[in-house]
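1. with the input below, show me the fold.
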Amino acid sequence: MRTMTAVAAAASAAPTPAPTPPALPAFGPRLATGLVGVLLASLTAGLNEHVTEVALMDVRGALSIGHDEGTWPTALYEGTNVAAMAFAPWCSVTFSLRRFTIGAVLVFAFLGFLCPFAPDVGTLYGLRTLQGLAGGSLPPMLMTVALRYLPANIKIYGLAGYALTATFGPSLGTPLAALWTDYVGWPMVFWQVVPLCLISVIAIGWGLPQDPLRLERFKTFNWIGLLTGFPAIVMLVIALEQGDRLDWLNSQLICALLGGGGMLLLLFLVNEWSHPLPFFKLQMLARRNFSHSLITLAGVLVVFLGVIVIPSEYLAEVRGYRPLETAPLALIVALPQLVALPLTAAILNIERVDCRWVLAIGLAMVATSCALASFVTAEWVRENFYLLQMLQIMGQPMAVIPLLMLATTGLPPVEGPWASAMFNTTKGFAAALGTGIVEGVGTIREHYHSEMLVDRLGTLGQPDGREAGALTELAERIHTQAIVLTSSDLYLMMAAIGFGLILLIPILPTRIYPPRPAAPAKP
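-> All right, here's what the predicted structure looks like:
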């Protein structure tokens, strides 16, 4: 009896072996449905990023808040949204991909439903902060499932689906939000995600296989990485989002966010280099294709954001367009992506095609569009931008999908979560960086042009009292011309970034071929 008890005690004390992940299922309609569900969830998260900016007037009126207070929901959302991208892949491995993705989608939808019922601005801040955390967890899941489940010969089409989150989603979010605000009501700006999330949950739950829990990973959890990396990313993103409004380094808050965030980020990177189970595997940057993809992705997304923001700001300031009236500019780029992305993927799936040449052509088309737009004048209206936006239709997918190929081709499956974390965090941070650059440089150039115009007009003399109305008209003309010149400068800067990225292509990336199934072993 004692022997049996001792054996039972020893058996209970023995460590439980880690569960072995099940074999990958064959790709078919069920798994494809799960992938579409993750894609829909990721696109829904992208639609929700900047909705509070479009509906700001209505939200301010409903909650009785000022303009400055109204800018914080977007900044807080973006901060946690980007930070979540760095740590979500670890959670998907630990809690299982299907379980974690469904949980994030449900939390995201529930918080979106609650936002219009916020009784005060503080509650809205909290809801948007948590919603950003849930929303930022979704795009990394899309890249993870594409790399893990898609067969090699169609994997590039999964990457094209992921590219929708960089080209289609951001362009579609603003028009939809403007439509709800003008014709339905501002609460729908937040509620638009709920039905889409429910559909995606059903598709994910039915289509994706269930992996076992791996809670033993908490024994080697990277606490230092979490406690340094998460606040670092949040602080830096908020600084970029609020920098222009608070006058950058003239604000103590911005200085504290940039200084503290930069120091924590440095500590995070040092820790990640040596930790046995890091969130970022920095050693992967030694691969030329991977490091080139991250650098170019950051620059490309800055340009993409500029292409959306610059004409919208010009039309609003010079022509008095409402958000819904500028929506066709975004839609003319967003909707054709549903055809342009798979078409580009099909071209890149041909072995004779070098993706580096496709990347160069795409960057050249995007940069040329910006260079031509720099000839903007005060007479331009929405229709003048249409032809320039047409260049973006093929240029954007040709600039994104090759980067995904370069970053993921030949990637071992075990490194998929690390690649997803680094790639998506770069993607999210680049959007915040683009906001900071466009707003910061735009403010500086507008002030410069205003001062130059006033100096040149100073010799005309001040009109007398009978011409008092001329002063108002003159001030409006100066402001209009300053906006036009600023838009031109920003377009030239975007073009310079695009052409500059082309110069990296002969230096960094190496030739790769589209993924193919492994040849069967010979008997």
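2. going by C-alpha atoms from here, please, whenever you check contacts or count neighbours.
-> Fine.
3. name the residues of the helix or strand hosting Val309 that are buried.
-> With secondary structure defined by DSSP states H and E, Val309 is part of helix 288-318. By neighbour count with 16 or more other CA atoms under 10 Å, helix 288-318 contains the buried residues 289-294, 296-315, 318.
4. what count of nearby residues applies to Pro187?
-> Number of residues near Pro187 (other CA atoms under 10 Å) recorded here: 20.
5. excluding chain neighbours, what is closest to it?
-> Pro116 (5.3 Å; CA to CA, 6 or more residues apart in numbering).
6. give me the neighbour count for the one you found.
-> Pro116 has 19 nearby residues by other CA under 10 Å.
7. and what of Thr459?
-> Neighbour count for Thr459, taken as other CA under 10 Å: 8.
8. can you give me the helices in the stretch 251-400 of the chain?
-> Secondary structure of the stretch 251-400 of the chain (DSSP state H, counting those that start in this stretch): helices located at 252-274, 288-318, 323-334, 337-348, 355-373, 386-408.
9. I have a second one here; can you model it like the first so I can compare?
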Amino acid sequence: MVYFMINVSFIQMKKSILIITVITAAMMELIDTSIVNVALSHMSGNLGATLEDTSWVITAYAIANIIIIPMTSFLATKLGRRNYYIGSIIAFTFFSAMCGLAPNIWTLVAFRFLQGMGGGALLSVSQAIVFEVYGKEKSGIASALFGVGVFLGPTIGPTLGGFITENYSWPWIFYINIPIGIAVTVSSLLLVTEPAVKVEPKAVDWWGILLLVIGIGSLQTVLERGETDDWFSANYIIALTATAIFSILMFIWWELTIPNPVIDLRVLKSKSLAVAAILTFVTGVGLFTSVFLTPVLAQRVLGFPPTMTGLTLLPGAILAIFGLLFSATLLKKGVSPLIIIFTGFILFIMFSYKMAGFNLESTPGNLARTLIFRALGLAFLTVPLTALAVSGLEAKDVPQGAALNNMMRQLGGSFGIAIINTYVAHRFGSHRNDLISNISVYNPQATQRVNGLTQYFAGKGASSFDAQHKAMAVIDNGINRQSFLMSYLDAYIFVGLLFLLSMPLLVLVLNRKKQAGPVVLVSDH
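-> Sure, this is the predicted structure:
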């Protein structure tokens, strides 16, 4: 009897360590989606790159995730889940080290892409293992538990990144993955096994993958570089736009005509999945753009140090854990996902509205309180959107539907950051021109301000010419700071309006019956 109890206890301990291992691996991958956000300015200065170019460090990682997620099921069955998973952890850890050693911005972007390719399995395979351990009868616990990791990863990334950047240097945001990656690798070697039910690998859809890579890569480049190179005045932008349109249309046609597509678009015949996929895309835009915009606003405009910037996200992240568990509990009790999704959208819109009211005197406390609305809003969207996505699917289509829905979240984040970058650059130019137009000899307030600053610098010993030059530099810096503030606030309004305009889609699935309980967030395998 004692031996039996010890054996059961040992098995339970192994399961607990396995769960901690795979969720740590998933969180490590997700933390890296946002840990670099607070370090962008430092990277930009250290590597001699513009902020727009440096944002590719985020975008390349997201694109790699989007490409690899649909392939995870094939690779896991072809190579063996255990081999693929452990190999992905090793690749993620190795390329993390290479990112820290990168000598220039484009080398860093290349290593970030490869790091994202390795990280793709850490999310989907980790989740498959969690649900396998808990079993179908405890899917609610598994769903909420993994949901905590899915949400907290991108959210605590800036906090961790801020602390590391301020106290050490930006390469350490990548080096920190090395000891964690080694520990997760060793634990996985000891504990991760092949699934009980073996699945025969299908022929890989190479043409579909190629069209997806070309289409998304071309579109992403157009979105990122269009503003910098004056859009269609650049021939390569025109060529890439045509390539993106052709490749994406061919991808859709190809995926609908072959028997084993890399992404089975036929499952989108389900109205609930189609609506959920769109709303998940929008949620991805909100999740990743808010984590991208907020640190840049806090540091570049409000002057918060990196650690303080990261800490402003922490209260919301802690409350989001309770929000995730609460939303999973509501689903288990039979509350319709639509009600929870509606609440989540309202909370995020309130966050956008409150951010639009910020000014140059806003404090870290103001920002931390406002970010709570963001955290709770996104927490209320994470589990119910997947419940809605798979609610109208047959059992055989659930994995593909969940994978497609997960890909849409990543795609929304990738597109969102690119679009917001372009939008902010456009609004900055517009606001700056408006403000500069008020600086003239016919504006007594402007003249008084320039004269006052000129006299101040002259009193400090500067020549008449130097004093006037320094005065104009102060005015110019003030105009830039105010222009950046206004452009970032415009971006929050833009994302908030996107959420608002998406809400009527819920009407299309109002006749859906209440769901019986929470389902898996993502399951590619």
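10. any idea how far Glu446 of structure 1 is from the residue nearest to Pro187 of structure 1?
-> Counting by CA to CA, to the nearest Å, the gap from Pro116 of structure 1 to Glu446 of structure 1 is 36 Å.
11. ok, back up a step: the residue nearest to Pro187 of structure 1 pairs with which position in structure 2?
-> If you follow Pro116 of structure 1 across to structure 2 using TM-score structural alignment, you land on Gly100.
12. touching, that match and Ile178? I think so.
-> No - Gly100 of structure 2 lies out of contact with Ile178 (CA atoms under 8 Å); the separation is 10.7 Å.
13. any chance of CSV for the helices of the stretch 251-400 of structure 1, columns distance to Ser64 of structure 1?
-> Output for the helices of the stretch 251-400 of structure 1, formatted as CSV (distance: least, CA to CA, whole Å):
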stretch, distance to Ser64 of structure 1
helix 252-274, 24
helix 288-318, 24
helix 323-334, 22
helix 337-348, 39
helix 355-373, 39
helix 386-408, 38
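14. that older thread, could you check the angle the helix holding Val309 of structure 1 makes with helix 355-373?
-> Helix 288-318 of structure 1 and helix 355-373 are oriented at 20 degrees to each other (axes from the mean of the first three to the mean of the last three CA atoms, to 10 degrees).
15. quick revisit: between the helices of the stretch 251-400 of structure 1, which one is closest to Ala431 of structure 1.
-> Within those, the stretch nearest Ala431 of structure 1 is helix 288-318; the backing value is 6.2 Å (CA to CA).
16. tell me the helix or strand right after whichever helix or strand the match of Pro116 of structure 1 is part of.
-> If you go by DSSP H and E, Gly100 of structure 2 is part of helix 81-101. Scanning forward in sequence from helix 81-101 of structure 2, with DSSP H and E defining helices and strands, the next element found is helix 105-134.
17. and that following helix with helix 81-101, angle?
-> Inter-element angle recorded for helix 105-134 of structure 2 and helix 81-101: 150 degrees (by the same axes, to 10 degrees).
18. what about helix 105-134 of structure 2, how far off from structure 1?
-> For helix 105-134 of structure 2, the mean distance from the matching residues in structure 1 following superposition reads 3.5 Å, by mean CA distance after the TM-score superposition for structure 1.
19. the helix holding Gly100 of structure 2 against structure 1, how far on average?
-> Between helix 81-101 of structure 2 and its aligned stretch in structure 1, the superposed structures give an average distance of 2.1 Å (mean CA distance after the TM-score superposition for structure 1).
20. run the chain-centre distance for that helix.
-> Taking the mean C-alpha point of helix 81-101 of structure 2 and that of its whole chain, the gap between them comes to 20 Å (CA atoms, centre = their mean, to the nearest Å).
21. who does it touch, helix- and strand-wise?
-> If contacts are counted by 3 or more CA pairs under 8 Å, 6 or more residues apart in numbering; DSSP states H and E, helix 81-101 of structure 2 sits against helix 72-79, helix 105-134, helix 172-175, helix 177-191.
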